[in-house]
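[1] quick one: sequence plus predicted model below, questions after.
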Amino acid sequence: MEFLARMEPDAISTLYREYSGYPTPISAFVTANDYMALLNGTSFTLIAEWSQSETFQGTRLHYAQQWTLIQNYSKETDIDIQPPSPCSLLHGELLSSYSLSGDLKAVVRETSGQFAGQQFLEVWSNSSLKKIIHLTALNKHGRVYEDAQFGCLAWSTCESRLLYVAEGKRSIGESYTSASSPSAGESTARPLGSPSEKDRSMYWEDWGEGLTSKSVPVLCVADVAKGTVTVLQGVPSHVSPGQALWAHDGECVFFVGWWHEPFRLGLRFCSNRRSALFCLDLEGNCECLSGDTSSVSSPRLSPDGRYLVYLEGQVFGPHSQCLTMQQYDLEMRSISLLVDVVNRPKKDEFAGLYEALPPRCWASDSQRVVFSSARRNWRDLFVVDRTTRRVTRISDPEKFGSWKLLTIQNNLMVVHCSHLNEAPRLAVAFLPLAGGEGEVSWDPLGESCLRGAIVNVLDIIPTPQEENPEYSGLDFGALLVTSNHLPSRTKVPLVVFIHGGPHSQFFAEWNVTTAVLVKLGFAVLMVNYRGSTGFGQDSILSLAGNIGSQDVKDVQRAVLTALADQTAEKLLTLDPDKVVVMGGSHGGFLACHLIGQYPDFYKACAVRNPVINAATLLGTSDIVDWRYSCVGLQYSYDQLPTPEALTTMLQKSPISYAPQIKSPVLLMLGGKDRRVSPHQGLELYRSLKSRGSPVRLLWFAEDAHSLARVDTQADCFLNVVLWFQQHLHLH
């Protein structure tokens, strides 16, 4: 086969470097330049920030780019796009935020050199640096939170104060389980990392994988003019605050508070943690606005300051699920439902809400909210009208496979678009008046970068034997990606790519791993088995208690369907004798199940931080609740393992099938993984070694669960391709 000549290590690395170098837009801000109004329209400035992997140095670059957009007076939906400014590299920015007017930009920056590791809050005007506050020297709190879970940097409406979250100072002798937000002026308070001698060995809980340095968050207000920082008092001692924003009058703040009693559970990627919406005034008076038995996130205030929308879900059970959107009326002090859970969506209709709202999601009329969400194998753009509760899709499925809203300001929407065969770029459009949302006209920013792949969407129905009696009639999806540059009738090896979670999904969006594998001549099948998001709440619930069986059968059914269909164009043939499998986390769990349950089918396997033995994982994972829920057992904080529960976990684990595994296995483990202990992979490694089965283990001592470091990702990809090449005998 012609493509095999390109599969030398240097060629693979070069290709990966090229494809992983495509930048991804991560945020956007729009300001209307009324003072620059032109004869033929109104001028807008769009500032977008991008992330780009640079594999030579193993770094992830962060840079900004600026456009001028002109709205045509005669036809308001027309946008004249001026050439963008040159990109400017952003150094050391942990957080940044533009004021409402766009005249000021706040930056939390961490420095290197003489002040290495110290943090500063900078305020920039259109012409120069206006203010700098040395946060570390003030010693009011520990490190500022830059994560998406807790972090925020919010301007007050008067543009004189900034609200953010930081690690609180811990009092001497304070036990972590009773930790709260101590008074900033306590004489016994010490900065984070400076324990007293007797407390040096004290154990302090944190919020788990990806949040290992986050323990006791506090709300902080910086006064720009005075150069001072105040730690707000009054946050209830049993919750950890985050995702904070100002009320319209600047007299109080709203925030989400997560219960940390009796102990903290892992929070990242888990929307099922008990939390509530709170209001705190500057005098320290705090009120819970929502119910306190649910999970709450993404509070967003309307432009007129009257309405607050937020997402709400269940506590425990699936760690990611279909959420509701609630509306809090500040004048009436009442809560109403805007978007409900969708249990069983029809194929082309709205399938529910599964992801966080962008920081700015309100239309200027304070009547509509724009958001992105999964719909089967796609991510689409929707708008909900709070007066009618009607949800309308406004993305164009003919243009892109995936749409993610970055911001909407002055009714100008900025979205991140991509496809499995097209690298990311931005698109803009004005949101029409209420009732006319079906007439959105999108303009892309930048040229299309097509990468020569064919994408086939598979809708798969389980066989009668594979049906779930409690949730019958569910289907699921898969994306088959193949090259359009191979000779007709070429027999192509198939990589079965399985997502983790399990309650996440593969979107029809740019995926570097898939794109490079296809360029190298593989076909890639990305499976959204039952339990994936985007297919309704019933699909998510159907997987509880059925891991290791329902999801395994779904993946195998998808593979058999793809092999039977070949591709609609019949231009190439998938080789049934050259099928390999890969996945991470729960995807690794499924990959190891597949090679154990179908030992003669898969010729090689590559897995990242896989779950191997749910019973031994129980005491080492930061999300112990999910270890019960996934096997169909109820969880409570005082839960103790029983022989029956451990037996159930063991029976549903890949380790039970280890003696049947024949496929060569490549394991990639992160030494600092808090979600799935690396000892899980070591357990399989030892089992296979004892039987003389081919196995190779890559150990990344400084990496966590996602193996997200740039150099690690490049190393893993190269080793996966070489592993498949070796064991498919493609030399």
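    Here it is on my side, so go on.

[2] hey, let's count contacts and neighbours off CA atoms from now on
    OK.

[3] burial measure for the closest residue to Val239 other than its chain neighbours, as a count.
    Nearest residue to Val239 in three dimensions, chain neighbours excluded: Trp259, at 4.4 Å (C-alpha to C-alpha, 6 or more residues apart in numbering). A total of 21 residues lie near Trp259 under the criterion other C-alpha atoms under 10 Å.

[4] how close does Trp259 get to Val710?
    Using C-alpha to C-alpha, to the nearest Å, Trp259 is found at 34 Å from Val710.

[5] and the longest helix for the protein?
    As assigned by DSSP state H, the longest helix anywhere in the chain is helix 710-727.

[6] who are the packing partners of that helix?
    Here helix 710-727 touches helix 9-20, strand 59-72, strand 605-608, strand 665-670, going by 3 or more C-alpha pairs under 8 Å, 6 or more residues apart in numbering; DSSP states H and E.

[7] ok, now with 7 Å
    Taking 3 or more C-alpha pairs under 7 Å, 6 or more residues apart in numbering; DSSP states H and E as contact, there are no helices or strands that helix 710-727 lies on.

[8] chain center to that helix: distance?
    Per C-alpha atoms, centre = their mean, to the nearest Å, the displacement of helix 710-727 from the mean C-alpha position of its chain is 24 Å.

[9] report the buried residues of that helix.
    Residues 710-714, 716-725, 727 are the ones in helix 710-727 that count as buried (16 or more other C-alpha atoms under 10 Å).

[10] now do stretch 323-334
    Here stretch 323-334 shows Leu323, Thr324, Met325, Gln326, Gln327, Tyr328 as buried, counting by 16+ other C-alpha under 10 Å.

[11] so who does the last one touch?
    Which is Tyr328. Tyr307, Leu308, Val309, Ser334, Ile335, Ser336 (C-alpha atoms under 7 Å, 6 or more residues apart in numbering).

[12] so what's the residue count around Gly436?
    Gly436 has 9 neighbouring residues, counting by other C-alpha under 10 Å.

[13] circling back to that earlier point, go ahead and confirm the residue nearest to Val239 touches Ser240.
    Yes: with contacts counted by C-alpha atoms under 7 Å, Trp259 reaches Ser240, the gap being 6.5 Å.

[14] for comparison:
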Amino acid sequence: MVRTLSRGPHSSCFKLISCNWSTKEISTVVDFDNQILHNTSDYNEELPFYGLYDLAIPRNCWLNDDKTLVLSTPQGGSIHTFAIDTESKDIHYLPITKPFHECVSVLDVCNDVLVCYKSSLNKPGQLFAIKMYSAFEAYDFTNISINEISPSHCLPNSDNFVVEHGYTLYNKPTTIFYGPKNSNCPLIIWPHGGPHLSSLDFFRADIAFFVQIGFAVLFINYRGSTGLGKDYVESLIGKIGDFDVKDVYNALQSNSLWSNRKLVLFGGSHGGFLVTHLSGQYPEMFKAVCALNPVTDLITMFGSTDIPDWTITEAGYNFSEVDSLANSKDILIKLADCSPCKNVHKVQAPTLLLLGEKDLRVLPCLGLAYYHLLKKHGVTARVLMYNDCHPLSTVAADMDSLINAALWFIKYLNSDFEKSIN
């Protein structure tokens, strides 16, 4: 079983707990705490373990000893697969790929054979089988055999692209750069949504699309991201619009090979919150912005969203103690202060807003109000409205929004884009 805190961030660290059916005694197998794994492997003798997140434990997860389960969980910018002894509580990293590179997820377990799925930003997914070996009733987790089930496929010209993981912030694996080698092409700063999610090195068709047409992409797992420790997740509470924005900016500035490029912004939901914040707080840095169903006004969001507790919690208050905003002047001030609308008068970059008319998470009225504020201040802006909900994940909306985002970026990069790809 898994357990998390009843209050606080919507997605944080999980505990793995076990129940003895005879005694009904419950014990913790994996706690919230970070730890160092001392499992010798071909890759690393010591490996940080940041806890369990976004768990989807396979229906069949047990090895033949009936006490060791196998699961996968985000760690830094990757998904790692672990074998966990529920009796000794030892955690073993399975050295299927280099730590903090690529993503490996276990799908099924049967007779000590694991069916897994592996992908990276530069390589579409592949199925393969892993055989576990035991001796003297103990598994050797450093000795595994890997056999392909499906063939490996590469993107066109994949050798011309590079995926680089960086320990850019707080000595943690917090950045992923993906783009052409030895190129000064335009760079898309792409913060993830949530905010308690993470950017991962798995294959995404939308990212591949932008890189194939001549862009590079930078992902930043800012404070609040999952996969880097419970404290890292919770450090953002009460600081949205501050810590997360600064982390994205500081990560970008940490490498002149990134910051000296032509820069554009793309993000959805809380990622849209961040890109609209960045364009307002650092108005001269970015050539264009594309925001998908962005959170632009937390006060309006509180009264309209299907997750009102999210708004109050992220602002640093206890939702159960808030009856209404009418008698909560301090909360209203804090919500306004956290919102991107606060700096809309500073925005210079042309801004494209991609909105879903069926969105119940971030209603389109937030994006429309932000659009009118941009126009009021003389900023070039456009709205595209789709018959879709929050993720814009239908094929029609997904394809149309990506193509229009690319055209928007190219239009406002104009000659700079043409020079970079020639």
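    Yep, it's here. What you see is a predicted model, and the numbers here were worked out from it, not measured in a lab.

[15] picking that back up, just the ones of the buried residues of stretch 323-334 of structure 1 in helices?
    Among the buried residues of stretch 323-334 of structure 1, no residue falls in helices (DSSP H).

[16] in strands, which of those fall?
    Thr324, Met325, Gln326, Gln327, Tyr328 (DSSP state E).

[17] could those residues go into CSV alongside distance to Pro299 of structure 1?
    Shown next, in CSV, are these (distance: C-alpha to C-alpha, whole Å):
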residue, distance to Pro299 of structure 1
Thr324, 12
Met325, 10
Gln326, 9
Gln327, 10
Tyr328, 10
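
[18] what's the closest of those to Leu666 of structure 1?
    Thr324 (40.4 Å; C-alpha to C-alpha).

[19] which part of structure 1 matches stretch 400-407 of structure 2?
    Aligned by TM-score structural alignment, stretch 400-407 of structure 2 corresponds to residues 715-722 of structure 1.

[20] quick one: the matching stretch to structure 2 mean distance?
    Compared with structure 2 after fitting, stretch 715-722 of structure 1 deviates on average by 0.5 Å (mean C-alpha distance after the TM-score superposition for structure 1).

[21] other residues contacting that stretch?
    With C-alpha under 7 Å, 6+ apart as the test, stretch 715-722 of structure 1 has contacts from Ile12, Ser13, Ala606.

[22] need the counterpart of Thr392 of structure 1 in structure 2.
    So, by TM-score structural alignment, Thr392 of structure 1 is matched to His92.

[23] so that match is in which element?
    Assigned by DSSP states H and E, His92 of structure 2 belongs to strand 91-93.

[24] that strand against structure 1, how far on average?
    Once fitted to structure 1, strand 91-93 of structure 2 is off its aligned match by 0.6 Å on average (mean C-alpha distance after the TM-score superposition for structure 1).

[25] run the chain-centre distance for that strand.
    23 Å.

[26] buried residues, that strand. List them.
    Across strand 91-93 of structure 2, burial judged by 16+ other C-alpha under 10 Å covers Ile91, His92, Tyr93.

[27] check contacts around the first one.
    Right, the one you point to is Ile91 of structure 2. Contact analysis of Ile91 of structure 2 by C-alpha under 7 Å, 6+ apart lists Phe82, Ala83, Ile84, Asp85.

[28] and the first one, that one's in a strand?
    This points to Phe82 of structure 2. Yes: with DSSP: H, G, I helix; E, B strand; the rest coil as the criterion, Phe82 of structure 2 is located in a strand.

[29] can you give me the helices for the stretch 551-700 of structure 1?
    Listed in chain order, the helices of the stretch 551-700 of structure 1 (DSSP state H, counting those that start in this stretch) span residues 586-597, 614-617, 624-629, 643-651, 678-690.

[30] looking at those, which is buried most?
    Mean neighbour count, computed with mean count of other C-alpha atoms under 10 Å, is highest for helix 586-597 among the helices of the stretch 551-700 of structure 1, reaching a mean of 27.

[31] what sits up against it?
    Contacts for helix 586-597 of structure 1 (C-alpha under 7 Å, 6+ apart): 498-502, 548, 552, 581-583, 602, 605, 607-612, 654, 657-658, 660-661, 663.

[32] conserved subset of the contacts of Tyr328 of structure 1 in structure 2?
    Contacts conserved in structure 2 for those, using both residues aligned by TM-score structural alignment, their matches' C-alpha atoms under 7 Å: Ser334, Ile335, Ser336.

[33] in structure 2, where's the longest strand?
    Per DSSP E, structure 2 has its longest strand at strand 123-135.

[34] where does that one sit relative to the chain's centre, distance-wise?
    Its chain's average C-alpha position is 25 Å from that of strand 123-135 of structure 2, according to C-alpha atoms, centre = their mean.

[35] buried ones in that strand, by neighbour count?
    Within strand 123-135 of structure 2, judged by 16+ other C-alpha under 10 Å, the buried ones are Lys123, Pro124, Gly125, Gln126, Leu127, Phe128, Ala129, Ile130, Lys131, Met132, Tyr133.

[36] how about stretch 479-495 of structure 1?
    So stretch 479-495 of structure 1, judged by 16+ other C-alpha under 10 Å, has buried residues Leu479, Leu480, Val481, Thr482, Ser483, Asn484, Leu486, Lys491, Val492, Pro493, Leu494, Val495.

[37] stretch 352-360 of structure 2 aligns to what range in structure 1?
    Under TM-score structural alignment, the match for stretch 352-360 of structure 2 is residues 666-674.

[38] any idea how far that stretch is from the middle of the chain?
    20 Å.

[39] over to stretch 412-422 of structure 2?
    Chain-centre distance of stretch 412-422 of structure 2: 29 Å, with C-alpha atoms, centre = their mean.

[40] could you do stretch 240-251 of structure 2 as well?
    Mean-position distance between stretch 240-251 of structure 2 and its chain equals 15 Å (C-alpha atoms, centre = their mean).
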